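Undergrad: Task: produce atomic coordinates for the following.
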Amino acid sequence: MTDPLPVLADSVRLDEDGVHILDRRRFPFAREWVHCRTVGEVADAISGMVTQSSGPYFAALGAMVLAARDAAGLPAAEARVRLETAAEQIIATRKTNNHLRKAVTCVLDAVDGASGDELVKAAEEGARHGDERYRARCRALAGHAAELLPGAGVVLTHCWADLYLVELVLAARRARKSLAFVCTETRPYLQGARLTAATLAEMDVDTTLITDGMGAAELAAGRIDALVTAADRVTMDGHVVNKIGTLGLAVAASAFDVPFHALVQAPDQATATGADVPIEYRDGAEVLTVLGQPTTSGRIRGRYPAFDVTPPRFVTTVVTDRGPFTPDRLGEYYAEGEPNQ
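TA: Predicted coordinates for the structure are as follows:
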């Protein structure tokens, strides 16, 4: 008997009437689903933070199926243009994370030359393949990551939920390892508190929440055995792009001789270095509130880069679905060729 997956591991669903997305802005206090009937509505849900972490990948798959349904009555060439336009609309919603491009490419590859009912069937098959492949790669990288962790210890993490995290916990359990987690709250959306910590607690993991400013002190006190995060993108020279705040934790971990393991399915072969990654800046006003409540007086500006870039000298290991690599050896990942999406 296998353990049921936590809620966030299955938070996007494609039905005949559209794409249903669990609203992570409200979770865990409410479990509300946003119904998206069009590609534009899915794009708005992604850019509006209705879905985060792995969620946008699955939402993108669903959006491409909606695009195929909409284009089914067009000639093949026109249908292809319609789908490519939808793909670019989805990719533009969160430009730092390259998983969206991978998701839409799965469907575009599957529908090449198709039209009519065959277009829709091919899109649905491409989306299914993308879903299954993504989950399989998550399981693979989590197994490799679990091997790097102690038999019993404490993991400090920052802003990640659903599949990478869930599969790491499951892999550690299979290996008879006993891990506790310390989660940062992750301002300004509090993803660490609302999503990461909630998911771990749902899986009966020993979980402690700290504010974003406490991580260095936890590392200095010797209470942390490893810093482990997901990565929105890893460049070929080993720069780790992830939620803002990762850089500070990585620098502190390095200072106190705590390993930092960054999890990503694959390094981005199209991105040579950190300078090549577009960093998304969100509305600075979001920094001035917490869960809709103001945290400061007026006449103050906010600044909100959603991601930061950790140089490879602060990264111990990049863990992929093909195993762990030191940042200077990421090119070896592609020795087996380009992975299937």
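
Undergrad: drop to CA atoms for contacts and neighbour counts, all remaining ones
TA: Fine.

Undergrad: residue closest to the middle of the protein?
TA: Among the residues of the chain, the one closest to the centroid is S53, at 3.3 Å (Cα atoms, centre = their mean).

Undergrad: Surely that one is within a strand?
TA: No: assessed with DSSP: H, G, I helix; E, B strand; the rest coil, S53 is coil; it does not lie in a strand.

Undergrad: wait, it sits on D162?
TA: Yes: applying Cα atoms under 8 Å, one finds S53 in contact with D162, separated by 7.2 Å.

Undergrad: Is P294 in contact with V287, as I believe?
TA: No: P294 is not in contact with V287 according to Cα under 8 Å; the separation is 9.1 Å.

Undergrad: list residues touching both of the two?
TA: Shared contacts of P294 and V287 (Cα atoms under 8 Å, 6 or more residues apart in numbering): none.

Undergrad: And this one, please, so the two structures can be compared:
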Amino acid sequence: MHLAEINDMLPFLLRRENVARYEEEGAVVIGDRRKYPFEKSYVRCTDVEGVARAIEEMVTQGGGPANAALYALVLAARQCADSPAARQLEILEAARLRLVNTRPTNTALARRLEKAMQVIQNAFAERKNVEQTLLVWIEEMRDINYRNYAIIGEFGARLIEDGDGILTMCFAETSFLLALAMAKKAGKHIHVYTPETRPYLQGARLTAPSVHELGIPVQIIGDNMPGYVLSQGKVQKYFTAADLVTLDGHVVNKIGTFQNAIAAHYHGVPFFVFSLDPDKLKPNRASIEIEERDPGEMKSCRGVPTTDPAIDAYYPAFDITPPHLVAGVITQHGILSPYDLHRYFG
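TA: This is a model prediction of the structure:
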């Protein structure tokens, strides 16, 4: 499948140019998911700190932070190009560390930045223009990723049967939306249920409009409703993405994924996870760091307070689903048992 065809199949939010892009005059432009679907807007960042803050403030999520962070390194390379080589490397390494620390659980960001530093070091060794070398590499990597998204999406589409009800969680991103689009193109009639996903409402604001844009029926449900919806026989498959998959098959995703997996397992509904690349450096559950966000974010919704400000709150951003609750991990190698990931990625 050609890259342009893949891009055209995607809803607005996930089209390549709307996730993040680099402007040659020296800026990183990031699609602002905080304002969607009420406004289609972008955040324009002119330095690494601006990109880091945008990631921390949830301007973009899922696969978006890795793309934005890579372009931030290009920006840093441009801005320090007149410094001695040793100083440039110091600046770029400091930028990498700042960006890595924006999302400690989603290790895809850290791994891609580590690869970018290798590209940078090779560019210095070969006396190449660092900014342009890095930018070319990033676009090549994005090409590869989008082709892999399509491969993974095709595997997902094969799992979907005509008449399926599909439960998801948060915003399952590119491969999931491609799987839905491919299933629809194949003439399969499906219905999607998406929990609203408090406190940022990614399910209501991002998933539901994106699925609707594909012309697929979708209903928003409360975060406390999946168990009941499953009990009614409305759901035949549970699909999510993953912020991290360990080599022994533990799935880290938006908080709420685990409780839905328990309910799905109880009702005999298989849970499938889309994953571009399980983390080779995360062998097991003990190696996972769960990000805890500002508890204050749990005490309001879209800027409206929901409780007495004196009351405490707790906000782990992710949870961990053990492999015995996962029917399969959908990768570019096929649909794998979570217990077999180490054979392909270890």
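
Undergrad: How close are the two chains, by TM-score?
TA: TM-score for the superposed chains, counting by TM-score structural alignment, normalised by the length of the first structure: 0.93, backed by 335 aligned residues with a Cα RMSD of 1.8 Å.

Undergrad: Which position in the second structure pairs with the residue nearest to the centre of the first structure?
TA: Mapped onto the second structure by TM-score structural alignment, S53 of the first structure lines up with G62.

Undergrad: What of V258 of the first structure?
TA: Mapped onto the second structure by TM-score structural alignment, V258 of the first structure lines up with V269.

Undergrad: So that match versus S175 of the second structure, what's the distance?
TA: 20 Å (Cα to Cα, to the nearest Å).

Undergrad: what does G213 of the first structure align to in the second structure?
TA: By TM-score structural alignment, G213 of the first structure lines up with N224.

Undergrad: From T257 of the second structure, how far out is its match?
TA: Applying Cα to Cα to N224 of the second structure and T257 of the second structure gives a distance of 12 Å.

Undergrad: neighbour count winner among those two?
TA: Comparing N224 of the second structure with T257 by neighbour count (other Cα atoms under 10 Å), the higher total belongs to T257, at 23 against 14.

Undergrad: wait, doesn't that one sit right on M169?
TA: Yes: using Cα under 8 Å, T257 of the second structure and M169 qualify as a contacting pair, with a distance of 6.3 Å.

Undergrad: got any residues that touch both of these two?
TA: In contact with both T257 of the second structure and M169: T240, using Cα under 8 Å, 6+ apart.

Undergrad: Just the strands from the stretch 201-346 of the second structure, written as ranges.
TA: For the stretch 201-346 of the second structure, applying DSSP state E, counting those that start in this stretch gives strands covering 218-221, 237-240, 244-245, 251-254, 271-274, 300-301, 304-305, 318-321, 328-331, 334-336.

Undergrad: wait, the stretch 51-200 of the second structure
TA: According to DSSP E, counting those that start in this stretch, the strands that the stretch 51-200 of the second structure contains are 165-167, 191-195.

Undergrad: now the shortest one: which residue numbers in the first structure?
TA: Residues 154-156 of the first structure are where strand 165-167 of the second structure lands when matched by TM-score structural alignment.

Undergrad: mind listing what's buried in that stretch?
TA: V154, V155, L156 (16 or more other Cα atoms under 10 Å).

Undergrad: Of those, which is the nearest to V81 of the first structure?
TA: Among these, L156 lies closest to V81 of the first structure (Cα to Cα), at 45.1 Å.

Undergrad: contacting residues for the closest residue to G187 of the second structure other than its chain neighbours?
TA: Sequence neighbours aside, D162 is the residue nearest to G187 of the second structure in space, at 7.7 Å (criterion: Cα to Cα, 6 or more residues apart in numbering). Applying Cα under 8 Å, 6+ apart, we find D162 of the second structure in contact with G187, K188, H189, I190.

Undergrad: possible to save the residues you listed as a markdown table with neighbour count and distance to Q132 of the second structure?
TA: As requested, the contacts of D162 of the second structure are exported to a markdown table (neighbours: other Cα atoms under 10 Å; distance: Cα to Cα, whole Å):
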| residue | neighbour count | distance to Q132 of the second structure |
| --- | --- | --- |
| G187 | 10 | 44 |
| K188 | 16 | 44 |
| H189 | 17 | 46 |
| I190 | 18 | 44 |
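
Undergrad: Quickly name whichever of those is closest to I311 of the second structure.
TA: Closest approach to I311 of the second structure among the contacts of D162 of the second structure (Cα to Cα): I190, at 42.1 Å.

Undergrad: mind checking what that closest one lines up with in the first structure?
TA: In the first structure, I190 of the second structure lands on L179 (TM-score structural alignment).

Undergrad: surely that match meets L156?
TA: No: the criterion here is Cα under 8 Å, and L179 of the first structure misses it with L156 at 10.4 Å.

Undergrad: Give me the common contacts of the two.
TA: Both L179 of the first structure and L156 lack any common contact, where contact means Cα under 8 Å, 6+ apart.

Undergrad: By how much does the longest helix along the second structure deviate from the first structure on average?
TA: Using DSSP state H to define each element, the second structure has its longest helix at helix 130-159. Following the fit onto the first structure, the mean deviation recorded for helix 130-159 of the second structure is 1.4 Å by mean Cα distance after the TM-score superposition for the first structure.

Undergrad: now that helix, how far from the centre of its chain.
TA: Remark: helix 130-159 of the second structure is offset 13 Å from the chain centroid, using Cα atoms, centre = their mean, to the nearest Å.

Undergrad: Counting by contacts, list what it packs against.
TA: helix 3-9, helix 64-79, helix 107-125, helix 173-185, strand 328-331, strand 334-336 (3 or more Cα pairs under 8 Å, 6 or more residues apart in numbering; DSSP states H and E).

Undergrad: returning to that earlier point: and the match of G213 of the first structure, how close does it get to F124 of the second structure?
TA: For N224 of the second structure relative to F124 of the second structure (Cα to Cα), the value is 53 Å.

Undergrad: Determine how far stretch 189-196 of the second structure lies from the middle of the whole chain.
TA: 19 Å.

Undergrad: What lies in contact with that stretch?
TA: Under the criterion Cα under 8 Å, 6+ apart, residues 161-170, 183-184, 202-205, 207-208, 211, 216-223, 225-226 lie in contact with stretch 189-196 of the second structure.

Undergrad: again with stretch 244-259 of the second structure
TA: Residues contacting stretch 244-259 of the second structure (Cα under 8 Å, 6+ apart): 105-108, 169-170, 223, 240-243, 273, 275, 277-280, 282-285, 316-323, 338-342, 345-346.
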